[in-house]
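Q: Requesting a structural model of the entry that follows:
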Amino acid sequence: MNMIPDTSRARVLVVGDMMLDRYWFGEVSRISPEAPVPVVKVERLEERLGGAANVARNIAALGAQATLLSVVGTDEAGRSLERLLAAEKIDARLHEDPALATTVKLRVVGRQQQLLRIDFETWPTHEVLREKLAEFAARLPHCDVVVLSDYGKGGLTHITEMIRMARSAGKPVLVDPKGDDYERYAGATLLTPNRSELRQVTGRWIDDAELAEKAQKLRTRLALDALLVTRSEEGMSLFQADGMKHEAAIAREVFDVSGAGDTVIATLAVMLASGLDLAAAMSLANRAAGVVVGKLGTAVATLDELKGAC
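A: Okay, here's the model as predicted:
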């Protein structure tokens, strides 16, 4: 039995790339005469918080206090994000960049299957990022755990400095990494790459023993307290100085894995901020991931759903 602590006093600061997830749902009944593609008759539109905003949404859904620090454009998508964040009671500290087009991921869904995704994005300016760094320093004393959600959109240009500042302040730093340059994450408390992301950095492995060897070498080189690898149907593995702990995947029908990584790091952060150790937090994160993969699109595992899964 996984005991869930009182999460109401947990305070998590989330910094990173956020985006607006748009969904066009419709019916597919014919192929276009213009090209061999399906014709989707759109019947319903939906907007959801994506990226770092989805991490914050997951934190709030678990009953904790979420503060989000990010950058948006002065556009319609940015205003939609502000409205959605307010509805979720997330303390959003958004810096506006007039030169930035807020990142939007548009997904076209027919017959409960994603048919197409269209991305709209630009990078924030250096001046706005510097301003965000100053506010990050001001917010540190008021949080228990820091989450840096890197989606490779330029919002975490100063991540190395953020890690140093947070660790100097005695705050655990959890990072959801992106790309193949992990040196910039050196000194973090925990990285949470998925299986394919880790392979980009360490190369492939043939068995669990080789995975453990590669993971521990990376953890040591980057001076991390821990490395958690999410492995899809193989569950997740936590590597620390005293060895490895593995959690098997929760057996249930997988509907959509998008956003599951956000749920994992959010649950880890909330449980650490609530007093659990990493191993216990991972067990609950694994169960929370089992909840969200049974939902369509970016979703959350609520505190009640997590309790029901334990």
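Q: Going by C-alpha atoms from here, please, whenever you check contacts or count neighbours.
A: Noted.
Q: Please tell me I have it right and residue 70 contacts residue 18.
A: Yes: counting by CA atoms under 8 Å, residue 70 touches residue 18, with 6.8 Å between them.
Q: Among those two, which residue is more densely surrounded?
A: residue 18 (28 against 23; other CA atoms under 10 Å).
Q: Against residue 119, how distant is that one?
A: Distance, residue 18 to residue 119, using CA to CA, to the nearest Å: 13 Å.
Q: Could you do residue 249 as well?
A: Taken as CA to CA, the span from residue 249 to residue 119 is 30 Å.
Q: Tell me which of the two has more neighbours.
A: Shown here are residue 249 and residue 119; by other CA under 10 Å, residue 249 has more neighbours (17 against 10).
Q: In three-state terms, label the more buried one for me.
A: Following DSSP: H, G, I helix; E, B strand; the rest coil, residue 249 is assigned to coil.
Q: Please tell me I have it right and it contacts residue 230.
A: No: contact criterion CA under 8 Å: residue 249 and residue 230 do not qualify, at 9.6 Å.
Q: next up, for comparison:
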Amino acid sequence: MSSFITPIIQINEACKYNNCILGYGHFNSIHTGHIRYLKRAKDINNILLVAVLKDPQFQGVIFTQEERAESIAQLGIANAIVLLPDNNLEKAVNIINPRELILGKEYENSNINNINTTVKNLKAKNKAIYFHAGEINYANTELLTISEDNLKKEREKEFLKALKRQNISCENLIETSKRIKNTKLIVIGDSIVDQYASCEALGMSAEAPVIVVKELEQKNFVGGAAIVASHITRLGSECEFISVIGSDEPGKWIHKELKKNSVKPNLFIDKNRPTTFKKRYIVENQKLFRVSRLEDHMIDKETTKKILDYVYKASLNANGIVISDFVYGIITGELLKGITKFANESGIKLYGDLQCSSQIGDISRMEDFTLICPNEREARISIQNKDIGLEELCRILISKTKCENLIMKLGANGFIVYSHQKGESPRVQAFPALSVNPVDVSGAGDTLLSIMAAGLSSGSKIMDVAALACCGSAIAVDTMGNNPIEIEKIIDKAIKIFNK
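A: The predicted structure follows:
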């Protein structure tokens, strides 16, 4: 065990770190939340000792104590990792005598006697106790300290480690990709036309502090829930798409493009609203700003009933229903409630995603789903808590929504899969973002949702499907605009990583 950069020691060797800050936890399947916590501890005291709890006393820990300690050691953040023989924090603190103790925010109001007694004793000795989840950032700064090539190699190593932990082989991924083609899905959500206007920067206006650009070329892309449907058919699955459009040219264009992408479109026309149209102005690969033409009022009850009636009929032969909500008024409370009730009674899998970067939405409306895919900001808005750790955040959201599985999207830090399917122990696995310098991140979440829905509906294991989604999302962000991706490209990327 001493071969790691950070030594892994027994409790009787830990007393030499008595000026340390002591961290404590299970650290099951290392992810961004753990790294934030450890970095925060290191900021407080440069000598960091991490105590890793003994092998599982509850179902959620799927790796041995030594495996979990090795994962922390490989991060190179702590000065040493100590293996606790009996999970007794009070005993460990008495032996180590740390200068500070740092615990996750979830322990701040803990009823665990062992922890409460330890905190009380340390306070009596005027020792500092911190309850912290680490600094929460929604961006990544790694390219400031490491080259793009080296960062890419590190991410690919992380990907292969994740697959090894989940016993996923290249053959597993190939078989999963084949099964995807045997599914039929229904996608419900917003229709959006995304237009990209390529411009030449001319400089600053002499009249006012305004950037002046010359528009050179335009290109339209299918967007919103419509691109989710297009991704699904490009993967090889069948897909029907249900949405509302305006009586206008963008609506007609969406309808035509969906047919080109082999999607069966069922678009209800609302003459009181335009088809949502977003125009992005870009200079080379840099986006300057976006202009949106939309109406975000809720669709009326008559349209809601028509959609529900169609969903009931179309779902008879479907393997799953995907709800992709961009919060522009298509997914009303009545529609969501009706679809959820019908799907659960019929045994149809439900997949949900919410995108509210410039709108107000709540992912927790999606209850009793097979899978929900929020990003961290959306999750924190939903439970109104900006301080708790990532793991606790996910646990609360899973409990609140009663979902079977959750994927927490972390942008440049990849995503974490939380799986709690019936008859199985809870499982957690982090996957890295394989693209280290993306061109356009707008399609990553749509690609992930599409692959996860198609894969889980085919009966494949969630971690196998998540590995494909990790590769697919990396492909999606390496080109400008949201383009449907063939399953063959995704499996080719996975094979290349395996063969390096």
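Q: mind checking what residue 440 of the second structure lines up with in the first structure?
A: For residue 440 of the second structure, the aligned position in the first structure is residue 256, judged by TM-score structural alignment.
Q: What of residue 362 of the second structure?
A: Match for residue 362 of the second structure (TM-score structural alignment): residue 181.
Q: That match: neighbouring residues, count only.
A: Residue 181 of the first structure, neighbours per other CA under 10 Å, totals 10.
Q: if I look at the closest residue to it other than its chain neighbours, how far off is residue 40 of the first structure?
A: Nearest residue to residue 181 of the first structure, sequence neighbours excluded (CA to CA, 6 or more residues apart in numbering): residue 201, at 7.5 Å. Look at residue 201 of the first structure and residue 40 of the first structure: by CA to CA, they are 39 Å apart.
Q: Show me which of those two is the more surrounded one.
A: residue 40 (20 against 14).
Q: After superposing, tell me the mean distance of the helix or strand hosting the more buried one to the second structure.
A: Assessed by DSSP states H and E, residue 40 of the first structure sits inside strand 38-51. With mean CA distance after the TM-score superposition for the first structure, strand 38-51 of the first structure departs from the second structure by a mean of 1.3 Å once superposed.
Q: which helices and strands sit right next to that strand?
A: strand 18-31, helix 76-87 (3 or more CA pairs under 8 Å, 6 or more residues apart in numbering; DSSP states H and E).
Q: which residues of the stretch 101-250 of the first structure fall in strands?
A: 104-110, 113-120, 145-149, 173-176, 190-191, 226-230, 236-240, 243-247 (DSSP state E, counting those that start in this stretch).
Q: Tell me who's in contact with the residue nearest to residue 181 of the first structure.
A: Applying CA atoms under 8 Å, 6 or more residues apart in numbering to residue 201 of the first structure gives the contacts 180-182.
Q: Specify which member of those is nearest to residue 140 of the first structure.
A: Ranked by distance to residue 140 of the first structure (CA to CA), these are led by residue 182 at 23.2 Å.
Q: any idea how far the closest one lies from residue 201 of the first structure?
A: 8 Å.
Q: Equivalent analysis for residue 211 of the first structure, please.
A: 12 Å.
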